[in-house]
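Sequence and predicted structure below; questions after.
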Amino acid sequence: MQAHPHSVSSSLTPQALLRLPKVMNTTGLGRSTIYRMVAKKQFPRPIKISVRAVAWRQTDIADWIEARTPPA
């Protein structure tokens, strides 16, 4: 049987998307700081998920945090 053309392969893991309140809580940064850092390319850019909503990839936020964590 042939797979549906729009089905996701079982080997792919869906990427979690975080809305602004969760990003703020996770990073400890405020809304203005996040958007200021995005503008300066110092923070991951959000992706548009609808006409009026954006979210951040959880892996992008985790990578950003990891890059700022000093080695043990």
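Arrived safely.

going forward, measure contacts and count neighbours with C-alpha atoms only.
Noted.

Without its sequence neighbours, what residue ends up closest to residue 19?
residue 55 (4.6 Å; Cα to Cα, 6 or more residues apart in numbering).

Quick check: longest helix in the chain by residues?
Assignment by DSSP state H gives helix 58-68 as the longest helix of the chain.

Got another one to weigh against that:
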Amino acid sequence: MQTEDRLIPIKEVCKMVSISQATIYRMRQRKTFPEPILTSGQIVRWRLSDIHYYIQHGRASPEAHTER
């Protein structure tokens, strides 16, 4: 069964993983958290599948650092 891979904002990501925005940005710098994607303009969103992978495995998916 294929789940919808919707794009979610930072506030929703923070709630899902129980960490602050500042911590997420620090982890991104260390490449230990999934990278977001930019939607139209400069809107930053994360793929729900990338966040689920992070929650399940405790690390970013290798594909989370590449454009899909």
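Right, received. Where do you want to start? Just so you know, these numbers come straight off a predicted model, no measurement behind them.

Work out the TM-score between the chains.
Comparison of the two superposed chains (TM-score structural alignment, normalised by the length of the second structure) gives a TM-score of 0.76, and 57 aligned residues with a Cα RMSD of 1.4 Å.

Which residue in the second structure aligns with the residue nearest to residue 19 of the first structure?
Correspondence of residue 55 of the first structure to the second structure, assessed by TM-score structural alignment: residue 45.

mean distance, the one helix or strand that match maps to to its aligned residues in the first structure?
According to DSSP states H and E, residue 45 of the second structure maps onto strand 44-47. Strand 44-47 of the second structure: mean distance to aligned residues in the first structure after superposition is 0.5 Å, counting by mean Cα distance after the TM-score superposition for the first structure.

Buried residues, that strand. List them.
Under the neighbour-count criterion of 16 or more other Cα atoms under 10 Å, strand 44-47 of the second structure has 45, 46, 47 buried.

do stretch 29-43 of the first structure as well
The neighbour-count check on stretch 29-43 of the first structure (16+ other Cα under 10 Å) flags 34, 35, 43 as buried.

Give me the range in the second structure that that stretch lines up against.
Under TM-score structural alignment, the match for stretch 29-43 of the first structure is residues 19-33.

can you give me the end-to-end distance of that stretch?
11 Å (Cα to Cα, to the nearest Å).

Over to stretch 19-36 of the second structure?
End-to-end distance (Cα to Cα), stretch 19-36 of the second structure: 16 Å.

now swap in stretch 5-12 of the second structure and tell me
Using Cα to Cα, one end of stretch 5-12 of the second structure lies 14 Å from the other.

if we can go back for a sec, tabulate the buried residues of strand 44-47 of the second structure in a markdown table, adding columns for distance to residue 2 of the second structure.
As requested, the buried residues of strand 44-47 of the second structure are exported to a markdown table (distance: Cα to Cα, whole Å):
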| residue | distance to residue 2 of the second structure |
| --- | --- |
| 45 | 20 |
| 46 | 18 |
| 47 | 14 |
